[in-house]
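J.: mind looking at a prediction? Sequence and model below.
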Amino acid sequence: MNDLLYRMTFNVLKDIGFGQANEEVEDGASKLGGSLTIIGPTNPAPWILRMAFALFPGVWNIPHWFKFLEMTQGIVMKRLSSQPESVDIASFFLEDAQRKEADMISREAVGGDCGVILLAGSDLTRDSTSGPSLILLFYCLARWPEHAEKIRQELRNVDYNDMAALSALPHLTATINESLRLYPAGPTFGSRVTGPEGLNCDGVFIPGGTKVVAPRWSTGRQAYEAAHEFIPERWYSKPELVKDKRAFAPFSMGRNSCGGKKVAMSQMRLAVAVLVSKYSIRFAPGTTDEMSVENDMRDQLTPLPGDLKLVFEKLE
């Protein structure tokens, strides 16, 4: 399931971002995935990454990063020479570049915007967020099939092509939220620096200029009753199971929150609705450790789940 969902989400991103679906999907996802194996471990200290780029350009997975940059430049150049039938995300920053005099906007800068969309704004790629989030969501549906059945009942007489109708289904949205609570798209991502006056946190003084982070992985297991249990109902019919609503921020919050939130949620709702309404979902025969998806997961800026092997059996 991993590669299938990675390719699907990467393809969607290229379509809505640059009007370039169905082109070099597998190769592009591979380059993006390889690049993030570098960014993840060095995220707390990006100066290490800059030093590695300058001194060791051919070592480890660093070549993946440069290949990724080449890919983004190719995507931008192809987009500049074409005009998609519908408005894509690239339309907005290309128009902005033209307003600011195109000659002053380097190809590298526009390519950087392209990379940001693929890496972060998407929520949709191999080691960005929707790819892993979809894998972990289907893992939850296979592990707790009663929730797939509840969603199936909600979907009766609902057109799953109607995004507004899907967003109104409480158990569908709650199941996605519960999966994001337990398996956040950025488990330990989102560091900040304390102000010059420092910060007093629960009786502990943190000096000014100190890098701090509140890991979503930890808050997702501390700010809830029965925190280690998968209970989607806590998000609509059992609010007493949520100790502090502020702890749930899977897409961050404020002006720096994820701009692709609605796209990501729509994609996850649609993927679940289409598959759950047509198929039953279970772990593949021979799966000796159902929790390997979770136990083998790595944190590399965004999560990299273990292999998920499922069987989709067509419903009568």
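T.: Arrived safely. Numbers count the residues shown, from 1 in each chain.

J.: use CA for all of it now, contacts and neighbours both
T.: Noted.

J.: what about residue 102, distance to residue 96?
T.: 9 Å (CA to CA, to the nearest Å).

J.: what do you get for residue 167?
T.: 32 Å.

J.: now do residue 193
T.: Taking CA to CA, one finds residue 193 at 31 Å from residue 96.

J.: same thing with residue 67?
T.: 26 Å.

J.: between the two, who's got more neighbours?
T.: residue 67 (16 against 13; other CA atoms under 10 Å).

J.: wait, what's in contact with the closest residue to that one other than its chain neighbours?
T.: What sits nearest to residue 67 in space, not counting adjacent residues and going by CA to CA, 6 or more residues apart in numbering, is residue 31, at 6.6 Å. By CA atoms under 8 Å, 6 or more residues apart in numbering, residue 31 lies in contact with 64-65, 67-68.

J.: kindly report the same for residue 210.
T.: Counting by CA under 8 Å, 6+ apart, residue 210 has contacts 193-194.

J.: wouldn't residue 279 be in contact with residue 313 here?
T.: Yes: with contact defined as CA atoms under 8 Å, residue 279 counts as touching residue 313 (5.1 Å).

J.: take this one as well and set it beside the first:
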Amino acid sequence: MQRIYEQYGELTRTGPNEITICRPDALELLDGPKNNNTRDVWYDILHPRRALVFSRQPDEIRALRQSWSKAVSSKCTLTGLKEYSPRIVKLSDDLVNCITSYNGEPVKMNDVMSWFSFDAMGEMTFGEDFGMMRDKKIKKQLAHQREALALLEPFNDATWLAHAGFSLFPFLPVAKNCASYRRNVLMGNSISAMVAGSDTTRAALIGIWYYMCHHPEHMEKIYNEVHGINVDDVSRLVLLPHLDAVLKEALRLAPPATTGGSRIVGPARLQVNDQFIPGGTKISAPKYVIHRRKCSVS
């Protein structure tokens, strides 16, 4: 997408009915509070399973959001962080031990961060980790997830293939034994939590490690910031300015979702500067390109 932007400019036709927008205001145009767009058909990939992040219907999104709103509110988020903090601290200790065990030999951080993020997701979502850092081994759960995620891009405009796969190979059969939720809702939310809670975390952590290794002076500054404070106290960590700046800058340069979700322009059409995009057009805004434009950070 970076090469396409450099060659063709801010608005580029990247498909028969698709426009890619590489402008700083594109993110708000796609997902801002006043937008009239709907999610692309790709979000039907889990159908008939239902999940907040994969729903395309506004009424259904509002209904599903109610079950998540309390969990992600600022008050409950801080309470949840305090509750889960000991578990994450333990996983952090496992991470340190895992890296130390290589005794100075090169470490494949891609694998290590995959183990860590999946263990953390297990703690947060299912109440227990998968022991991947302790075993230094990719479990079948992670292998299956990687294989499934690798198919998302080819299925972008052929979601019926994914539907066939879900029908032929049931995912998360444990959901059948849960009587308090409908199976489709439980499975949809479980898949969402597994993907959002592990893969994006893994990508973010790998990006942070990459830039820290290339700029070790920032690693030293962070070490000086955390030295002498209780690193188990989340409320103290969020107040460290250089740590916060490094996290934000790494996410800007290497966003976990590099292209972002596509949208379908509503009937009222979309105006981008002096250009009008008709309703029914598929649009996307690649974060990787937008975040690196000088006009986005000036």
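T.: It's in. Please read these numbers as outputs of a predicted model, since none were measured by experiment.

J.: circling back to that earlier point, out of the contacts of residue 31 of structure 1, which sit inside helices?
T.: 64-65, 67-68 (DSSP state H).

J.: can you tell me which of these is nearest residue 24 of structure 1?
T.: residue 68 (12.5 Å; CA to CA).

J.: count the neighbours of the corresponding residue of structure 1 for residue 229 of structure 2 for me.
T.: Matched by TM-score structural alignment, residue 229 of structure 2 corresponds to residue 158 in structure 1. Residues within reach of residue 158 of structure 1, counting by other CA under 10 Å, total 13.

J.: in what helix or strand does residue 210 of structure 2 lie?
T.: helix 200-214 (DSSP states H and E).

J.: which residue numbers in structure 1 does that helix align to?
T.: Taking TM-score structural alignment, helix 200-214 of structure 2 hits residues 129-143 over in structure 1.

J.: cool, stretch 67-85 of structure 2 as well?
T.: Using TM-score structural alignment, stretch 67-85 of structure 2 pairs with nothing in structure 1.

J.: sorry, back to before: neighbour count winner among residue 279 and residue 313 of structure 1?
T.: Higher neighbour count among residue 279 of structure 1 and residue 313: residue 279, with 16 against 12, using other CA under 10 Å.

J.: what does that one align to in structure 2?
T.: Residue 279 of structure 1 maps onto nothing in structure 2, by TM-score structural alignment.

J.: and residue 279 of structure 1, how far from residue 148 of structure 1?
T.: For residue 279 of structure 1 relative to residue 148 of structure 1 (CA to CA), the value is 10 Å.

J.: and residue 167 of structure 1, by the same measure?
T.: Taken as CA to CA, the span from residue 167 of structure 1 to residue 148 of structure 1 is 16 Å.

J.: for those two, indicate the residue with more neighbours.
T.: residue 148 (26 against 16).

J.: what's near enough to touch the more buried one?
T.: 141-142, 276.

J.: quick one: the strand or helix carrying it to structure 2 mean distance?
T.: In this structure, residue 148 of structure 1 is located in helix 145-154 according to DSSP H and E. Between helix 145-154 of structure 1 and the aligned residues of structure 2, the post-superposition mean distance stands at 0.8 Å (mean CA distance after the TM-score superposition for structure 1).

J.: which other helices and strands contact the next helix or strand after that helix?
T.: On the C-terminal side of helix 145-154 of structure 1, the closest following helix or strand by DSSP H and E is helix 163-167. In terms of contacts (3 or more CA pairs under 8 Å, 6 or more residues apart in numbering; DSSP states H and E), helix 163-167 of structure 1 is packed against helix 261-278.

J.: give the buried residues for the helix it packs on.
T.: By neighbour count on 16 or more other CA atoms under 10 Å, the buried set for helix 261-278 of structure 1 is 261, 263-270, 272-273, 275-277.

J.: output the contacting helices and strands for it.
T.: Judged by 3+ CA pairs under 8 Å, 6+ apart, the packing partners of helix 261-278 of structure 1 are helix 130-143, helix 145-154, helix 163-167, helix 170-182.
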